[in-house]
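Asker: When you get a sec, could you give me coordinates for this:
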Amino acid sequence: MRASYTLRSALLCSVAFVAALPASAQDIIEGDAILLDEILLKKSKRDIKTDTATSETKIGQEEIDDRQATTIAELVDSVPGVTLVNGNTPTGSGINIRGFGANGTFGTDQKVLIQIDGASVGGEELYRIGTQLFTDPALYKSVRVLRGMGGSFEYGSGAVGGVVQLETKDASDFTGGEVGFRFRQTLQGSTNGSGLISSSIFAWQPTDNTEFLANYVYNTSKEYKDGDGNVVPNTDFTMPSLLLKGTAHFGEDRAHSVTLSYSDSTLEEFDVPYDAIGGNPAFGNVDRKFDTQQAVAKYRFNPSDNDLVDVEVVLSYADQFIEQSSVSGSGSSLYRDTQYETTKLLFKNTAAFSAGSTSHDLRTGVEFSNRSRLNQGTSAPGGNDQRLALFIVDEIDFGNGLTLTPGLRFEDQKLTGDITDAFPGSYNNSALMGGISAFYQFDSGWGLFGSAGYTVGMPPIDDLGNPTYATQPEKATNYEVGVSYANTGVFTDLDTVGFKLTAYKTHLWDVTSYVVPGTFSTPIDTVDLHGFELEALYSMDNGFYTDVNANIQRAKYFSTAAGGSGFWENIPADQLRLTLGKRFGNEIDLSWEVIATAKMDRTTTPSASHLINNVRATYRPQAGAFEGTEIRFGIENLFDVAYQPHLAERAAAGRTFKLSLAKTF
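Answerer: Next comes the predicted model:
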């Protein structure tokens, strides 16, 4: 398949400006290198998908390790278009993609889907709690972020912002597919908040066809300080996490496989503000405990002699329980316990075949799901959200550089309130949604692409309290166009250049998730957004590399009730992120990351511009007593800048030193 690679960059006026030039070629990524025409080249830490119209970024194990993230949110904030609402702590943080997802009021608006090994996780519009993605980065080997609705029709409806998919580690990642036992221990400490993370992985492969993994992570931190040295209250946490996973292959040519996985993360807080996002004392204090569990059973049948059959059957279960009780004694209805249970059964087949001059990668599937929420009385309705979905996506390669990918999804919903609840009604909704994308690859390495999509966001359980909203799905269209480039031997014989520039326009109507800024109940009719995203990279055979990401976005709402339009405030500030790095063989990797964020004044809560610097170093001894050891050192917010990112409701952390040691035995 075609590759995706990087770009030359220059810093202008203390903000980076990027320019890129040509390249092409077939290449195969192997570990940390690119095998291109039998020439082994070093690449950047992250690949750019220049061969597809989908706005997609995948963060692999190397980058996960080097970023030394404390929370899942911190793993994805370097992706263009992705912004954090807070982020340094599991509680009160959220993921915002292109202006959708988390905001200062709710942790989710149902427009960013989050999945762990295929299980849909997170709750609904819980007031001032956060995204509810309570899990540890150390459990995962990759994170895939789809921005916009392109590519989302296989995974769910209403993904106007996008999809975040996390994949847990496997035993074979450490055994290398060989029979035997491996143990990996990672210890990480951070100065700001005296943070400590311990990850212990037991990987066992008793035969060539079976593997088992156990991973226990202990993640704890005290309250951190901002750039002015002030303690940011209620930012301390302790979160232990567990992952158990096993896979067995059987049958001729290992055509059959069964994978079972289970993960569990818990988090306890005592005498903390109910308002986990902003810490507003008006809501009183609570004792609170989170327990998040996911269980996934996956069967796959992929016979080597039949390209028409690649069947996956996935049964997943996600359970999130939030137990809270009042400390302040106010007796607020907000303090009730909350429990979400989501069960999904997916049948999917991928068929590869040719028809005339075209080749097809056809993915079809049917999905049954049920989400239930514990009765919460008047603060949040209890009930069930049952859905049946059918989807079909066909990637059609015409053999002349043109690829078309049409996709359709039909979803039928039955929303039923708990008969003991204040809102016991029952509602039915159904919708057909879909889109098409086109990508044309020139022999020179340039590519042109575009896409159009339409999706429908089914009403969540929260809308049982409003009969109008319970039968009014939100609807959205999205259009994207762009240009990409990938090549080698551009400035030198053995360099790699690549970039992808995407322009998008999104229109949302029949809006039920938002109100006019500064009001509590004035409805919004429509939201219109447009923006640009840039991903670029450049690498040389001497180990030098650079990554560039940028995002610029504008948005407005229209409200009949308010008598006009205004700036829609959920979008992030404009941002440019530049990383310069140098590898010295396989032993040393040094990098400097600069994040330039513009001021945001198109809002009732403006934020100032800021320039943040992060440095990272990785050392992997290749011989001697420390062979196989990995030592990582990082300094985040190098110059101890005091700032509060736009959309966040608390100050960011000041200078933080991080040191981690990892060894596989």
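
Asker: C-alpha only now, for contacts and for neighbours.
Answerer: Noted.

Asker: Let me see the ranges of the helices in the stretch 351-500 of the chain.
Answerer: Secondary structure of the stretch 351-500 of the chain (DSSP state H, counting those that start in this stretch): helices at 467-470.

Asker: element containing the residue nearest the centre of the chain, please.
Answerer: Residue closest to the average C-alpha location in the chain (C-alpha atoms, centre = their mean): Val164, at 3.3 Å. If you go by DSSP states H and E, Val164 is part of strand 162-168.

Asker: other SSEs contacting that strand?
Answerer: Contact partners of strand 162-168 among helices and strands, from 3 or more C-alpha pairs under 8 Å, 6 or more residues apart in numbering; DSSP states H and E: strand 112-116, strand 140-147.

Asker: Compute the inter-axis angle for it and strand 140-147.
Answerer: Relative orientation of strand 162-168 versus strand 140-147 (axes from the mean of the first three to the mean of the last three C-alpha atoms, to 10 degrees): 170 degrees.

Asker: ok so, going back, out of the helices and strands packed on strand 162-168, which comes closest to Glu30?
Answerer: Closest to Glu30 of the helices and strands packed on strand 162-168 is strand 140-147 (C-alpha to C-alpha; 15.8 Å).

Asker: Other residues contacting the closest one?
Answerer: 54-61, 64, 76, 79, 81, 97-98, 152, 161-169 (C-alpha atoms under 8 Å, 6 or more residues apart in numbering).

Asker: which residues of the protein fall in helices?
Answerer: All helices of the chain, identified by DSSP state H, fall at 61-67, 72-76, 172-175, 467-470.

Asker: just checking, what packs against the third one?
Answerer: This points to helix 172-175. strand 180-190, strand 195-207.

Asker: cool, and the second one?
Answerer: Counting contacts by 3+ C-alpha pairs under 8 Å, 6+ apart, helix 72-76 packs against strand 82-85.

Asker: Would you do the same for the sequence below? I want to compare the two.
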Amino acid sequence: MLRSKISLAICTALVCSTTQAQTETPTFYLEKITVIGSSIDSESDTTQSIDIISRDEIRNSNAQTIPDVFKSSPNVEITGGPNASVKSISIRGLDQDHVNVTIDGARQSYSHSKKGSWAINPNYLKSATVTNGTSSGAAAGAVKLEFISAYDLLKPGASFGGLVNTGFRSNNEQQTLSGSLFGLHNNFDWLFSATDSSRNPYSIGGGYQRDGSDTYYKTGGEEQSYLFKSGYDLSSDQRLEVSIYIDKSKWDQVRQDYGYNSRDYTNAVLTYSNEALGNDLVDFHANVYINQVDTYTVEYTDETKVTTSDTQKISDDSYGFILTNNSQLNNVFEETLLHYGVSGHFTSHKGEIGTLEDGAWIDESAQSEPSANSHQLGTWINAQMDLGNGFTLTPSLRYDEFYVESSNAEFEGQALLRDGRTENQWSTGLRLNQQLSEKLALFAAYDEALTAPRLSELFTSGRGFKPDPNLKSERSQNKEIGLTFKNKALLTDDDSLLAKVNIFQNDIKDYIGTDYSDPNYKDGVKVNRDKIRLRGGEILTQYQFNTWITSASYAVTIGEDLKTGQYLSDMPSDKIVVSIENQLDEEWRLGGKATHALKRHRVPTASTEAGGELVPIPENERQSVPAWTTVDVYAEYIPAKLEDLTLSMSVTNLFDEAYALQNDSRADSKAEYYEEGRSININLAYNF
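Answerer: Below you'll find the model as predicted:
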């Protein structure tokens, strides 16, 4: 199927004219670091900071989860650990609840503390993209995942094939086995993949004796996942595609809770696209989707895992649609590109309690997990206008509506949201880009967003969080300025340098944060803060010489409560990432990456108690995080005489660093929240 002419025109119109989004092997691009520019294929298309991670990069990073895929992306932090099944991400200091996440075009709203947020196997990804800054109606940004298809795996000229993968991690003895079959017949393509994976608890770094004292029994788990993806080209410019993904996972609850979770996850998407070749006004894309997540928890008492009589089932079901169109107007200015559309996302959340003896569910009985329904509607238009002389103007307008209700929610004897509640906002945006020369460009941006609270924040205590049904939606205003530099022949005819520097300030009214003012809820109380300010920036460079590619990035985010003057506790550490890669010959590729996180010293010095009183926190109890450094190395070998075989090898945390991403003062030992130590990882793939 031919690539959209509109998308190609847009990519050319923006600052960086060759991004990984448009070609599999571009001759000039920013690899593994943030780039400027994107094609109009999402709700927000402006000159934004985007990190596009290819399938090869995902494989070489040995990512176990989706958060692992983004762990080196600038200003992206991994949160929620230590169990891989409950890890999440934050972007520029805002957690995943502030992010617009889509998988093959289906919006994801499932986000539940202690019960995970991601159920996607990274082995199935064709690409993963993270956008920093307000995007698609979300204050933090956007994450876009795309599954592989038969076209990505078939050999040239072949109509049928298969792929077998087997992998092993030494630290937690994780074993993974997957297989795929795929084919192409006339205009019909199909792919079916299955994966089975299991892992033991991992050992933390630091050279501890491997006697079990450096492990935490809640970091083990298992997963089975399945992907079916098929498409039919109705014509040269029209395509119908279906994607069905199923995941079944099991893991222990983390932190101070005791229970074994099992999750059934299903995501199904039907997509229609019409690029209308020869018609500049039509580049239409539509999808409808269903997302169902059922999580079961069997409670136990302690490490012996002796079960009690209660079990819990939580259902998060959603369905929705997204309709978009792109139009190119050549008679307005030098070129005008319009991107507009409408979306609807409908969610239901339900909790039930049962007994182990008879397995019967008692509907709508769990006060901490009530029945609740919500919907989010959105419509938008972006106009990217090339005004000439290297100047591009992109105004945008968006409307969002959020509605929530509950038929049975109660808290402390009070009925919650029986009549429902609606919030809405018109959001504006304006982005300016000036191409000063062939090498240098400047940009400035202003974007607004309405970010609605999740059902888990409004109602769910999880026996640790105190719900707050009165939470209001957040309203953010993000300002950003920066510059990009590119030179294809810096020192020789065979080298190139790319660099980007930007700073941002995001002011958020009614920010949803966490206070620890109620001792009955050890995991905190969700509250609206009058106004918080996030500020920071990113510095990114990449130098390429022949077969060598080196890159470096530095990112910082500072969060402050403007009312109290206190730093926010959940901001990421300042982080430096340096990587190097070399294609030695046709058979061998080698690479390495070093990550250094500076000591997190900007932490609250006082806590908010009942009544809003600020109480000083003793210096030895402040949630600072020590500095840490990790080094990863990898190698990929494809034998010249056996091109169907690929051997990938890596060593993560090469020097066995003992480090933590967050400080958990409630833990009994470092093993309860420290990250994985050194691991030797091997993956063998055979494509026939």
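
Asker: Now the TM-score, please.
Answerer: Overlay of the two chains. TM-score (TM-score structural alignment, normalised by the length of the first structure): 0.85; 605 aligned residues with a C-alpha RMSD of 2.8 Å.

Asker: what do we get in the second structure for Val309 of the first structure?
Answerer: Counting by TM-score structural alignment, Val309 of the first structure lines up with Val282 in the second structure.

Asker: ditto for Leu402 of the first structure
Answerer: Superposed on the second structure with TM-score structural alignment, Leu402 of the first structure falls opposite Phe391.

Asker: what about the nearest residue to its match once chain neighbours are set aside, neighbour count?
Answerer: Excluding the flanking residues, the one nearest Phe391 of the second structure by C-alpha to C-alpha, 6 or more residues apart in numbering is Gln434, at 4.6 Å. By other C-alpha atoms under 10 Å, 19 other residues sit near Gln434 of the second structure.

Asker: cool, and Arg655 of the first structure?
Answerer: 24.

Asker: can you check Gln22 of the second structure too?
Answerer: There are 16 residues near Gln22 of the second structure, going by other C-alpha under 10 Å.

Asker: Skipping adjacent residues, who's closest to it in space?
Answerer: Nearest non-adjacent residue to Gln22 of the second structure (C-alpha to C-alpha, 6+ apart): Leu8, at 7.4 Å.

Asker: Would you mind measuring from that neighbour to Ala383 of the second structure?
Answerer: 16 Å (C-alpha to C-alpha, to the nearest Å).

Asker: Tell me which of those two has more neighbours.
Answerer: Shown here are Leu8 of the second structure and Ala383; by other C-alpha under 10 Å, Ala383 has more neighbours (21 against 16).

Asker: Pull the contacting residues for that one.
Answerer: Thr336, Leu337, Leu338, His339, Leu393, Thr394, Pro395, Ser396.

Asker: Thought Leu84 was touching Glu649 of the first structure, still the case?
Answerer: No: the criterion here is C-alpha atoms under 8 Å, and Glu649 of the first structure misses it with Leu84 at 10.4 Å.

Asker: Can you name the residues that contact the counterpart of the residue nearest to Phe391 of the second structure in the first structure?
Answerer: By TM-score structural alignment, Gln434 of the second structure lines up with Tyr440 in the first structure. Tyr440 of the first structure sits next to Gly401, Leu402, Thr403, Gly447, Leu448, Phe449 when contact means C-alpha under 8 Å, 6+ apart.

Asker: let's go with 10 Å and repeat that
Answerer: Counting by C-alpha atoms under 10 Å, 6 or more residues apart in numbering, Tyr440 of the first structure makes contact with 51-53, 397-398, 400-404, 446-450, 483-484.

Asker: can you check Thr238 of the first structure too?
Answerer: For Thr238 of the first structure, the contacting residues are 89-90, 195-197, 218-222, 266-269, by C-alpha under 10 Å, 6+ apart.

Asker: What's it aligned with over in the second structure?
Answerer: Aligned by TM-score structural alignment, Thr238 of the first structure pairs with Glu222 of the second structure.

Asker: Now its match: closest residue in space, sequence neighbours ignored.
Answerer: Ser198 (4.1 Å).

Asker: separation between the match of Val309 of the first structure and Thr166 of the second structure?
Answerer: Taken as C-alpha to C-alpha, the span from Val282 of the second structure to Thr166 of the second structure is 44 Å.

Asker: Same question for Gln328 of the second structure.
Answerer: Separation of Gln328 of the second structure from Thr166 of the second structure (C-alpha to C-alpha) stands at 47 Å.

Asker: ditto for Pro616 of the second structure
Answerer: Remark: distance between Pro616 of the second structure and Thr166 of the second structure (C-alpha to C-alpha) = 53 Å.

Asker: what about Lys557 of the first structure, distance to Val515 of the first structure?
Answerer: Quick fix: residue 557 of the first structure reads Tyr, not Lys. The gap separating Tyr557 of the first structure from Val515 of the first structure is 10 Å, by C-alpha to C-alpha.

Asker: Likewise for Leu590 of the first structure?
Answerer: From Leu590 of the first structure across to Val515 of the first structure, the span is 46 Å (C-alpha to C-alpha).

Asker: do Thr238 of the first structure as well
Answerer: Applying C-alpha to C-alpha, the value for Thr238 of the first structure to Val515 of the first structure is 35 Å.

Asker: Where is the longest strand in the second structure?
Answerer: In the second structure, with assignment by DSSP state E, the single longest strand is strand 307-329.

Asker: which helices and strands sit right next to that strand?
Answerer: Identification of packing neighbours for strand 307-329 of the second structure by 3 or more C-alpha pairs under 10 Å, 6 or more residues apart in numbering; DSSP states H and E yields helix 5-13, strand 106-108, strand 259-274, strand 284-300, strand 335-355, strand 361-362, strand 372-388.

Asker: Out of those, which one sits most buried?
Answerer: strand 106-108 (a mean of 25; mean count of other C-alpha atoms under 10 Å).

Asker: Need the contact partners of it.
Answerer: Here strand 106-108 of the second structure has contacts from 99-102, 117-118, 143-145, 243, 267-271, 287-292, 318-322, 343-345, 347, using C-alpha under 10 Å, 6+ apart.

Asker: That strand against the first structure, how far on average?
Answerer: Once fitted to the first structure, strand 106-108 of the second structure is off its aligned match by 1.8 Å on average (mean C-alpha distance after the TM-score superposition for the first structure).
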